[in-house]
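Participant: Okay, predicted coordinates and the sequence, questions at the end:
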Amino acid sequence: MRRVVEIWPFRATVRYSRELAEALRTETVGGIVMLFATLAALIWANVSFASYEALRTATFGPAFLHLDLELRQWAQNGLLTIFFFVAGIEVKEEFVHGELANLRKAALPVLASICGMVVPALVYLLVSWGAPEAGRGWAIPTATDIAFALAVLAVTASAMPAALRAFLLTCAVVDDLGAIGVIAVFFTEHLNLLALAAGAVAIALYGLLQARRVRGLWAYLPLALLAWYFVEISGVHATVAGVALGLMTRVHSGPGEERSPAELADHRLRPLSAGFVVPVFAFLSAGVVLDAEGLGAIFDDRVVLGVVAGLVVGKFLGVFGGAWLAVRLGLARLSEELHWRDMAAVSILAGIGFTVSLLIGGLAYGHDPERTNAVTTGVLVASLVSSVLAAILLRVRVRNHVSAQDDV
């Protein structure tokens, strides 16, 4: 009896941990956790901004390795690397097994995603033209937050055809790939070529071990840490290393393997990413003072107004217009399950920027805390507006789909 009493709590803890991990693999729970982290940051910042700012600007790390970073920098450059590693795996899976493996199927979400990056940037530049340092923020409204967008879709429109979720997921995956390219190319000011080469070697060795089907975390973790470190000190944003490693991860299972390394890594890291990485980043990035002055900056600062217009208006025009153009040119076709009104609703949903928009905003205006806070406010407001509008339209579309099925 004593043995049962001692072991039972441990078994219960393991079971609950597994159940929690499974829950965090769903978009709904991950989005809710991130939402609570954002609300906690906003509450703390508005109750005592000084203590909140002191927390996220606290510096620690070995200075001799050039890693004496602020806490929010550790979240941006360190933790988000895990998020982008998972994103890199998703991109690889999409290219090998998903929508992107078929050119005909890929044309619709790819063109929609490309236009969904270009048009918001143009809308932003048009609205912010002439504002001080406006050119630095053009990439902020180009991103879609995959976790929040899929969470809203799951909560409000779970009865919608699966093709709609597949379209949004593929768009978001291509969007993430484009965003990391933008970060690597346009937000690298000082480049250390030797460190970058060392990082590339570490990533190549990781890929070689994957190709040779070497097993064991001991072989990959040191290379991943080295790749992250060298890319971090090279001047290129460290999250690029995460995407590169994800793309190098093997997506086919070999002899004796129940799962491919990519599937196994995704299974283990997705709960960590959704339950810890992204919420911590959101908590350390989203804390802004929401007073009359802060909210007024949305209308007084054309950069912030450009961010809001780019996400709410530009994303809709870009994603919907890109999809329509792909079909109109005969490059793709719309699924028989979907209507263009469904595409309009999900195109508005793409205006939820959040994680990557906040990251790019911090990179663009990190030298100006006041502008950074104003841009953060704009991203939050735009994401909220896009969420509400999309949720309303999606609920209407759900009722229409249900009515159509009943009629049949």
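Facilitator: Ah, there it is. Every value quoted in this text rests on a predicted model; they were computed, and no experiment measured them.

Participant: hey, let's count contacts and neighbours off CA atoms from now on
Facilitator: OK.

Participant: Check the gap between the spatially most central residue of the chain and S253 for me.
Facilitator: By CA atoms, centre = their mean, the chain has its centre lying nearest to D145, at 4.5 Å. Taking CA to CA, to the nearest Å as the measure, D145 falls 30 Å from S253.

Participant: same check, this time on V280
Facilitator: Per CA to CA, V280 is found 33 Å from S253.

Participant: G296 too?
Facilitator: 54 Å.

Participant: between the two, who's got more neighbours?
Facilitator: Set side by side, G296 and S253 show more neighbours around S253, with 15 against 12, by other CA atoms under 10 Å.

Participant: what residues are up against the residue nearest to the more buried one when sequence neighbours are not counted?
Facilitator: Using CA to CA, 6 or more residues apart in numbering and skipping residues adjacent in sequence, the residue nearest S253 is S260, 3.9 Å away. Neighbouring residues of S260 by CA atoms under 8 Å, 6 or more residues apart in numbering: 250-254.

Participant: Mind doing that once more with 7 Å?
Facilitator: 250-253 (CA atoms under 7 Å, 6 or more residues apart in numbering).

Participant: repeat for A297
Facilitator: Applying CA under 7 Å, 6+ apart to A297 gives the contacts A374.

Participant: mind redoing it with 8 Å?
Facilitator: If a contact means CA under 8 Å, 6+ apart, then A297 has 304, 374 as its contacts.

Participant: mind listing what's buried in the strand or helix carrying it?
Facilitator: Element membership for A297, per DSSP states H and E: helix 292-300. Within helix 292-300, the residues that count as buried by 16 or more other CA atoms under 10 Å are 294, 297-298.

Participant: circling back to that earlier point, just the buried subset of the contacts of S260, please.
Facilitator: The neighbour-count criterion (16+ other CA under 10 Å) marks 250-251 among these as buried.

Participant: Most widely separated two among the contacts of S260?
Facilitator: The span of the contacts of S260, defined through CA to CA, is set by R250 and S253 at 7.8 Å.

Participant: any common contacting residues for these two?
Facilitator: The contact sets of R250 and S253 overlap at 260-261 (CA under 8 Å, 6+ apart).

Participant: Figure out the length between the terminal residues of stretch 348-364.
Facilitator: End-to-end distance for stretch 348-364: 25 Å, by CA to CA.

Participant: before we move on, what about stretch 283-292?
Facilitator: From its first residue to its last, stretch 283-292 covers 22 Å (CA to CA).

Participant: can you give me how far it is from the chain middle?
Facilitator: Distance of stretch 283-292 from its chain centroid, counting by CA atoms, centre = their mean, to the nearest Å, is 20 Å.

Participant: Put this next to the first one:
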Amino acid sequence: MTQASRPAKAVAEFARYLRTETTGGVILLVATAIALIWANSPLDDVYRAIRDFELGPAFLHLDLSIGDWAKDGLLAIFFFVAGLELKRELVVGELSKLKQAVLPVVAAIGGMIVPALLALSIGWGAPGIDRAWAIPVATDIAFALGVLALTASNLPSSARVFLLSLAVVDDLGAILVIAVLFTASFDLVAGAVAIVALLLYAYLQHRRVRSAWLYVPLALITWVAVHSAGIHATIAGVALGLLTRVRADEGEQEAPAIRLEHRLQPWSAAVAVPLFALFAAGIQISGDSLGAVFTTALPLAVMIGLVFGKVVGIFGASVLAVKFKIADKPTGVGWRDIGALSLLGGVGFTVSLLIADLALDGEASEQAKTAVLIASAVASLGAAALLLRRSRAHAGVEE
């Protein structure tokens, strides 16, 4: 091996390491812990000063705080990767065959409807619940897959595909909720620019153009136009991901979607999502504020929606889909496995924190985000315990 090839190989190995779900989950957990410690330390003023520091051109309405850049900008990378994954699953993956696609889609729908209804019923009448009901509808892809990778090495690979498909569909639903619920006004000119940019992106993909010098500026124009139109800018990431080609041409080593996913996944896992968590999870926690989370209707609605609503929604919808013969269980996966995976669906985290930020302000936002962190911790620990048992069962005698 030459001297020049060693650094390149090391970088490739490091990128491969960052692409693993376990690594992404650990980095996300560390970033969250740093945020909580920092926000509850004597350096809290420094944390808030950095998070609230504004930068960017005002004439494009981009004079955002660093926290907003993490939420609107960096998360667009995460959602672009999610869009690529969804497109791949729809075209060449598990979701490309109707019978295989039905179960995670139905489970995801159940996992959105039941938590939303639970949150609405428990929080009915509480200020902000008209928007906060959306907080428990999401499942965190990175964190959930990280817990699965750490605890369930002996489960069939079809269990991971089920969870990934469910989480991607789930997050797509959450993205649509964000687009509908949190678009207060719409700028027609900026919207038209965004549509033209997306059409041009799709045309370039169709014509097999591969130049990054065209795609990177076009992606930035799309992001700015979507943001200026009044729609949450992460929608730009999803739209671009869904327009990216996923089938390789003859003689082509990798399709653009696969190539981009491999290149961007490490940045998403190691930079974009952790930095978002760093500035979103910095909640001040005291005895009184923690007690209020368990005695106030809105945060209680969020916690119960995530922990119980997800289990009931995902598992119940899966049982009904199989019972009425519109779907089949994943190969080698039993109902106890699906029950454990359903509890893992209660790890809301990234998207739930994002919706809490968009839906609420001040103390209500802090309480809702605390509820998301508590519910995600309970769901991940409970699911980890169940998955360890299921993994041991699969290592010995199957159901």
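Facilitator: That came through, no problem. The structure displayed is predicted, hence computed values, not measured ones.

Participant: TM value for the aligned chains?
Facilitator: Superposed pair, TM-score by TM-score structural alignment, normalised by the length of the second structure: 0.97. Supporting alignment: 398 aligned residues with a CA RMSD of 1.5 Å.

Participant: sorry, back to before: tell me which residue of the second structure matches up with the residue nearest to S253 of the first structure.
Facilitator: In the second structure, S260 of the first structure lines up with A255, judged by TM-score structural alignment.

Participant: do A198 of the first structure as well
Facilitator: Counting by TM-score structural alignment, A198 of the first structure lines up with V193 in the second structure.

Participant: Need the contact partners of the host helix or strand of that match.
Facilitator: Using DSSP H and E, V193 of the second structure maps to helix 188-206. If you take CA under 8 Å, 6+ apart as the criterion, helix 188-206 of the second structure is touched by 215, 218-219, 221-223, 225-226, 228-229, 239-240, 243-245.

Participant: what do we get in the first structure for L358 of the second structure?
Facilitator: In the first structure, L358 of the second structure lands on L363 (TM-score structural alignment).

Participant: Find the helix or strand that its match is a member of.
Facilitator: L363 of the first structure belongs to helix 355-365, assigned by DSSP H and E.

Participant: and the angle from whatever helix or strand comes next after that helix to helix 355-365?
Facilitator: Moving toward the C-terminus from helix 355-365 of the first structure, the next helix or strand (DSSP H and E) is helix 369-407. Compare the direction of helix 369-407 of the first structure with that of helix 355-365 by axes from the mean of the first three to the mean of the last three CA atoms, to 10 degrees and you get 160 degrees.

Participant: Provide the aligned range in the first structure for stretch 297-317 of the second structure.
Facilitator: Aligned by TM-score structural alignment, stretch 297-317 of the second structure corresponds to residues 302-322 of the first structure.

Participant: And for stretch 29-39 of the second structure?
Facilitator: Using TM-score structural alignment, stretch 29-39 of the second structure corresponds to residues 35-45 of the first structure.

Participant: next one: stretch 132-149 of the second structure
Facilitator: Using TM-score structural alignment, stretch 132-149 of the second structure lines up with residues 137-154 of the first structure.

Participant: can you give me the strands in the first structure?
Facilitator: 59-60, 69-70 (DSSP state E).

Participant: Just list the residues touching V398 of the first structure, thanks.
Facilitator: The contact partners of V398 of the first structure, taken as CA under 8 Å, 6+ apart, are 157, 159-160.

Participant: thought H227 of the second structure was touching A233?
Facilitator: Yes. With contact defined as CA atoms under 8 Å, H227 of the second structure reaches A233; the gap is 4.7 Å.

Participant: Setting the sequence-adjacent residues aside, check what's closest to S158 of the second structure.
Facilitator: Closest residue to S158 of the second structure apart from its sequence neighbours, by CA to CA, 6+ apart: P330 at 5.7 Å.

Participant: so what corresponds to the one you found in the first structure?
Facilitator: Counting by TM-score structural alignment, P330 of the second structure corresponds to S335 in the first structure.

Participant: now swap in R208 of the second structure and tell me
Facilitator: Match for R208 of the second structure (TM-score structural alignment): R213.

Participant: didn't its match look like it was pressed against G254?
Facilitator: Yes. Judged on CA under 8 Å, R213 of the first structure makes contact with G254 at a distance of 7.5 Å.

Participant: Same drill for the two, tell me which one is more crowded.
Facilitator: Remark: of R213 of the first structure and G254, R213 carries more neighbours, 15 against 12, as counted by other CA under 10 Å.

Participant: How about the contacts made by the more buried one?
Facilitator: By CA under 8 Å, 6+ apart, the contact list for R213 of the first structure reads G254.

Participant: mean deviation (superposed) between the helix holding V193 of the second structure and the first structure, please.
Facilitator: Mean deviation of helix 188-206 of the second structure from its aligned counterpart in the first structure after superposition (mean CA distance after the TM-score superposition for the first structure): 0.6 Å.

Participant: Pull out the buried residues from that helix.
Facilitator: For helix 188-206 of the second structure, by 16+ other CA under 10 Å, it's 190-191, 193-194, 197-198, 201-202, 204-205.

Participant: With stretch 46-55 of the first structure instead?
Facilitator: Residues of stretch 46-55 of the first structure classed as buried: 46, 49, 52-53 (neighbour count, 16+ other CA under 10 Å).

Participant: what would those look like in JSON lines with distance to V182 of the first structure?
Facilitator: Listed next are the buried residues of stretch 46-55 of the first structure as JSON lines, based on distance: CA to CA, whole Å:
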{"residue": "N46", "distance to V182 of the first structure": "32"}
{"residue": "F49", "distance to V182 of the first structure": "31"}
{"residue": "Y52", "distance to V182 of the first structure": "30"}
{"residue": "E53", "distance to V182 of the first structure": "28"}
